[in-house]
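Asker: With the sequence up front, the predicted model follows.
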Amino acid sequence: MSEYGDVGGKEKMSPKLRRFLQTLLVVILACYTTLLAYQSLSRVGTPSVRIAEDAAASEKLIKDYNSNNNNYLPLVRADDGIPRDPDFTSEIPSATATVKPPTTTLEDLFISVKTTKHYHQSRLLIILKTWFQLAKAQTWFFTDSEDPEFQKKTNGHMINTNCSSSHSRKALCCKMSVEFDTFIESNK
C-alpha cells in the first residue's frame, strides 16, 4: 500500500501530476477560445469587401448583357444585388384556387319510383298530385303490371318490369335490374 492509499487496487494520482494536468487543460481551453475569437473577428470585414466585388461584377454583367442582347429583355439588379430578368419573381405561384364544382340541373336527374299495382290508387296518385308536377320529365315509375290509366297520367313514364308483385328479394332485384338498365340508357 502506498502512502496515498489504494482505491480498488490502484494507486491515486499524485497531487502534483493532477495539478499539472488541470493547468494544461486550462491552457488548451484558453488557446482554443482565443483561436475561435480570432477567426470570428477576422471575418468581420470580409463580407463587405466581397459584396462590393459582387456588386461591381453584377453591374458589369448587366451592362455586358444588355449591350449584347438588344432583342431580349434587359437584366436589372434586384434588391439582393443579383441580376435578373425584370419579369422574374421569386414568389411561388399559389395553387389555392378550388375547382368549381359541376352544376347539376333538373335535366341531369333520374328519379325512380318502385311500386306495385296494389298501390297505384293509394300511393302513386298522391305522388302524381304533388312533387311529380315539378319533375315530370325526370321521374320514372317501375311497376309489375300494365295500367293504361296511370300510363297516361305519367306521360308514358310507367314501365312494366314483368316481375313478380311479391316483396321477395328475387322480385325486388328483378325490378331494380330494370330500373338500373333504364337509368344507364338515360345518360343522366
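Answerer: Noted; the coordinates are in hand.
Asker: Could you use CA atoms for every contact and neighbour count after this?
Answerer: Fine.
Asker: tell me which element residue 146 falls in.
Answerer: If you go by DSSP states H and E, residue 146 is not part of any helix or strand.
Asker: ok, for it, nearest residue in space, not its chain neighbours?
Answerer: Distance criterion CA to CA, 6 or more residues apart in numbering; nearest residue to residue 146, sequence neighbours excluded, is residue 160 at 6.0 Å.
Asker: same deal with residue 145?
Answerer: residue 160 (5.4 Å).
Asker: With residue 178 as the reference, measure out to the residue nearest to residue 146.
Answerer: Going from residue 160 to residue 178 by CA to CA, to the nearest Å gives 9 Å.
Asker: next one: residue 127
Answerer: Distance from residue 127 to residue 178, by CA to CA: 21 Å.
Asker: Over to residue 138?
Answerer: Distance from residue 138 to residue 178, by CA to CA: 16 Å.
Asker: Next: residue 152.
Answerer: Separation of residue 152 from residue 178 (CA to CA): 20 Å.
Asker: ok, now residue 171?
Answerer: The value you get for residue 171 to residue 178, if CA to CA is used, is 11 Å.
Asker: now do residue 184
Answerer: 10 Å.
Asker: more neighbours, those two?
Answerer: residue 178 (17 against 11; other CA atoms under 10 Å).
Asker: show me where the protein has helices.
Answerer: Along the chain, the stretches classed as helices by DSSP state H are 15-42, 46-68, 125-129, 148-153, 169-186.
Asker: possible to save those as TSV with distance to residue 84?
Answerer: Converted to TSV, the helices of the chain look like this (distance: least, CA to CA, whole Å):
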stretch	distance to residue 84
helix 15-42	32
helix 46-68	9
helix 125-129	71
helix 148-153	75
helix 169-186	58
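Asker: what about the ones you listed, which gets the closest to residue 106?
Answerer: With CA to CA as the criterion, residue 106 lies closest to helix 169-186 of these, at 13.6 Å.
Asker: want to compare, so here's the second one:
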Amino acid sequence: MDKGEPAVFTLDKTKMPRCRRLFQLLLFAVFVLYMGLLFYHNYYSRGSLSQQVTSWEGVDGLRMEVAKLGWRENGELLLVPLKGRPLLKKHIFERTLSQQPSINDQYENGLSTEVSSATATIRPPATTLDDVFISVKTTKSYHSSRLPIILKTWFQLAKRQTWFFTDTDDEEFQLKTNGHMINTNCSSSHNRKALCCKMSVEFDTFLNTDKK
C-alpha cells in the first residue's frame, strides 16, 4: 500500500451475530442470578423454609407446639400442628386489686394455720420464787459457825423456800428456820452410803413440798 492511498478497513459480518448472542446470554445469566438472589433475600428475611418448632396460642386458650413452614403470598404465616404433641392448657388468673390479700390477711391466715395444726397451746414457762426449792446440807459441828450468817442474809428473802438438812436435832435453829430444819438421821461422814441417805431424805422432802 502506497503512502498516498487511503487506508480501508473491512469487517467480518459473520462474527457479529455470534458476539451478540454471547452478550445476550451473559445478560440473561446476570438477570437470572439477580432474581435468584432477590428471591432468596425476600423469602428468608420473612421466614425460613426449614421447619421451626414454636409455641402458638389459640383463641380458646390452648397452647400447642406447631411447625413454622413459611409465609404465604398474602403475608400469612403458615403453621402446621405437630402430631403427637400434647396440648397444654394455659391458665389465666385475673384478680382485681381489691381481691389481693393484704398483709393483715396473710398474717391472720398464717396464724390460723399454725393454731389449727397445733394440738395444744403451749404457754411460756413462768417460774416464781414459790416454785424454788433451796437445800442446805450441814452437820452439828457447823451449826453455830455457818448457819447464823445464812439466817441473817439471803434466808430472809426465801424463808419458805429454804430447807436445812443436818444429822441431829437442834431446837434453837429449828425455831430460827421456821421449822425447816430436818434431821436426816444419817451419818455425818462423806462416804457414798451417808451421802445417799441424805439425798434420799432431801428428795422426799422436795416431793412433799410440791415444788417444781
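Answerer: Nice, thanks for sending it over. In this text, all values refer to a predicted model and were calculated from it rather than measured experimentally.
Asker: Overlay the chains and give the TM-score.
Answerer: Overlay of the two chains. TM-score (TM-score structural alignment, normalised by the length of the first structure): 0.55; 123 aligned residues with a CA RMSD of 3.6 Å.
Asker: picking that back up, and the residue nearest to residue 145 of the first structure, how many neighbours?
Answerer: The number of residues packed near residue 160 of the first structure is 17, by other CA under 10 Å.
Asker: Now do the helix or strand hosting residue 78 of the second structure: everything it contacts.
Answerer: Here residue 78 of the second structure sits within strand 77-81, counting by DSSP H and E. With contact meaning CA atoms under 8 Å, 6 or more residues apart in numbering, strand 77-81 of the second structure is reached by 64-72.
Asker: hmm, 7 Å instead?
Answerer: Strand 77-81 of the second structure is contacted from outside by 65-72, using CA atoms under 7 Å, 6 or more residues apart in numbering.
Asker: Return the set of buried residues in that strand.
Answerer: Residues residue 79 are the ones in strand 77-81 of the second structure that count as buried (16 or more other CA atoms under 10 Å).
Asker: can you pull the contacts of residue 206 of the second structure?
Answerer: Taking CA under 7 Å, 6+ apart as the definition, residue 206 of the second structure has no contacts.
Asker: Could you find the counterpart of it in the first structure?
Answerer: Alignment note (TM-score structural alignment): residue 206 of the second structure maps to residue 183 of the first structure.
Asker: can you check residue 134 of the second structure too?
Answerer: Residue 134 of the second structure maps onto residue 111 in the first structure, by TM-score structural alignment.
Asker: Aligned counterpart of residue 19 of the first structure in the second structure, please.
Answerer: Matched across to the second structure, residue 19 of the first structure finds no residue, judged by TM-score structural alignment.
Asker: Check residue 137 of the first structure too.
Answerer: Under the alignment (TM-score structural alignment), residue 137 of the first structure pairs with residue 160 of the second structure.
Asker: That match: neighbouring residues, count only.
Answerer: 17.
Asker: Which stretches in the second structure count as strands?
Answerer: Taking DSSP state E, the strands of the second structure run over residues 52-57, 62-71, 77-81, 88-89, 134-137, 162-166, 181-183.
Asker: Looking at those, which one is packed in the most?
Answerer: For the strands of the second structure, the largest average neighbour count (mean count of other CA atoms under 10 Å) is found in strand 162-166, namely a mean of 21.
Asker: chain center to that one: distance?
Answerer: With CA atoms, centre = their mean, to the nearest Å as the basis, strand 162-166 of the second structure stands 56 Å off its chain's centre.
Asker: Next: stretch 94-101 of the first structure.
Answerer: 11 Å.
Asker: quick one: terminal-to-terminal distance for it?
Answerer: 20 Å.
Asker: likewise stretch 38-57 of the second structure?
Answerer: Here the two ends of stretch 38-57 of the second structure are set 33 Å apart, with distance taken as CA to CA.
Asker: For it, which outside residues touch it?
Answerer: Counting by CA under 7 Å, 6+ apart, 63-71 sit against stretch 38-57 of the second structure.
Asker: go with 10 Å
Answerer: For stretch 38-57 of the second structure, contacts defined as CA atoms under 10 Å, 6 or more residues apart in numbering pick out 32-35, 37, 62-72, 75, 77-82, 87-90.
Asker: Residue 32 of the first structure and residue 39 of the first structure, how far apart?
Answerer: Distance, residue 32 of the first structure to residue 39 of the first structure, using CA to CA: 11 Å.
Asker: Show where the lengthiest helix in the second structure falls in the first structure, residue numbers please.
Answerer: The single longest helix within the second structure, with elements called by DSSP H, is helix 16-46. Under TM-score structural alignment, there is no match for helix 16-46 of the second structure anywhere in the first structure.
Asker: and what of stretch 68-85 of the second structure?
Answerer: By TM-score structural alignment, stretch 68-85 of the second structure lines up with nothing in the first structure.
Asker: Contact partners for the closest residue to residue 138 of the first structure other than its chain neighbours?
Answerer: Setting aside the residues directly before and after it, residue 138 of the first structure is nearest to residue 110 in space (CA to CA, 6+ apart), at 5.2 Å. For residue 110 of the first structure, the contact set (CA under 10 Å, 6+ apart) comprises 135, 137-140, 182-184, 186-188.
Asker: what residue is smack in the middle of the second structure?
Answerer: residue 110 (16.7 Å; CA atoms, centre = their mean).
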